[in-house]
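>>> Pasted the sequence and its predicted model underneath.
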Amino acid sequence: YFLARILQFQFYKGLCDAAGYKGPLHQCSFYGNKEAGQKFWAMLSKGASQPWQATLKEITGGDKLDAGPMIEYFTPVNEWLKQQNQGQMCGWQPPAAAAAAPKAP
């Protein structure tokens, strides 16, 4: 499940690249693009006939898992969240009594 999420964004970026898209990744649409469509169908037609790393290389140019495309896709919302949370305390603080209590050996 977790690997599928990473691969999803790698495939998405690979198809955007095949379509010649040059803008922010989150705005890419390869709908109706013949090059991206051919690359996609070529990948699907392989099925389980070869190792997944070979199929990944055919669509993305690399044979390793890479979370970079996922990070790139979500960069705008991440920047917005940083701005919204500026000056805010994130996480948990221990209760004052527990923090002041001596630790047991």
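Sure, I can see it.
>>> When you work out contacts or count neighbours from here on, use the C-alpha atoms and nothing else.
Will do.
>>> With adjacent residues omitted, what lies nearest to the residue positioned nearest the centre of the chain?
Nearest to the mean C-alpha position of the chain, counting by C-alpha atoms, centre = their mean, stands residue 70 at 1.6 Å. Using C-alpha to C-alpha, 6 or more residues apart in numbering and skipping residues adjacent in sequence, the residue nearest residue 70 is residue 9, 5.3 Å away.
>>> Second structure for comparison follows:
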Amino acid sequence: MTGRSRYFVSYIIQFQFHRALCQEAEIFDPNKRRLKPLHQCDIYKHTRAGNLFGRMLQMGSSRPWPDAMEVLTGQREMDASGLLDYFKPLSDWLQRENSRTNEPLDWLKGECGIR
């Protein structure tokens, strides 16, 4: 994997980890509106989230990364849902604002140099 690829992959995984830890701390659940949105989650001093993160870190480099990811998230593959959940309030606002201002949501041919 190239340096640039690692950057993008790590960005997605950070949000996946953040989502899993916030769920473990019972601060965030995408199906429960009474809980905080993901962008407001702070796991500071949440023992369950810290213990889960510690279990993953204890593996070190002795196991393949999908094993470590499974310990933390319950899945062995990358998932962008953490990123989507984190930015959902912004996405919702943008949709409302674009609808309110009648902003076009696509590029017309020729405007962006595509012919």
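Structure's in. What do you need? The shown structure was predicted, so the numbers you read here are calculated from the model rather than taken from an experiment.
>>> what residue of structure 2 matches up with the residue nearest to the centre of structure 1?
Residue pairing (TM-score structural alignment): residue 70 of structure 1 is matched to residue 83 of structure 2.
>>> for that match, what are its contacts?
12, 15-16 (C-alpha atoms under 8 Å, 6 or more residues apart in numbering).
>>> To what extent does whichever strand or helix holds residue 71 of structure 1 diverge from structure 2 after superposition?
In the assignment (DSSP states H and E), residue 71 of structure 1 maps to helix 68-84. For helix 68-84 of structure 1, the mean deviation from structure 2 after alignment is 0.9 Å (mean C-alpha distance after the TM-score superposition for structure 1).
>>> which residues are in contact with the next helix or strand after that helix?
Once the chain leaves helix 68-84 of structure 1, the next helix or strand it forms, by DSSP H and E, is helix 96-100. Residues outside helix 96-100 of structure 1 that contact it (C-alpha under 8 Å, 6+ apart): none.
>>> how about residue 61 of structure 2, secondary structure?
With DSSP: H, G, I helix; E, B strand; the rest coil as the basis, residue 61 of structure 2 sits in coil.
>>> what's the counterpart of it in structure 1?
Under TM-score structural alignment, residue 61 of structure 2 pairs with residue 48 in structure 1.
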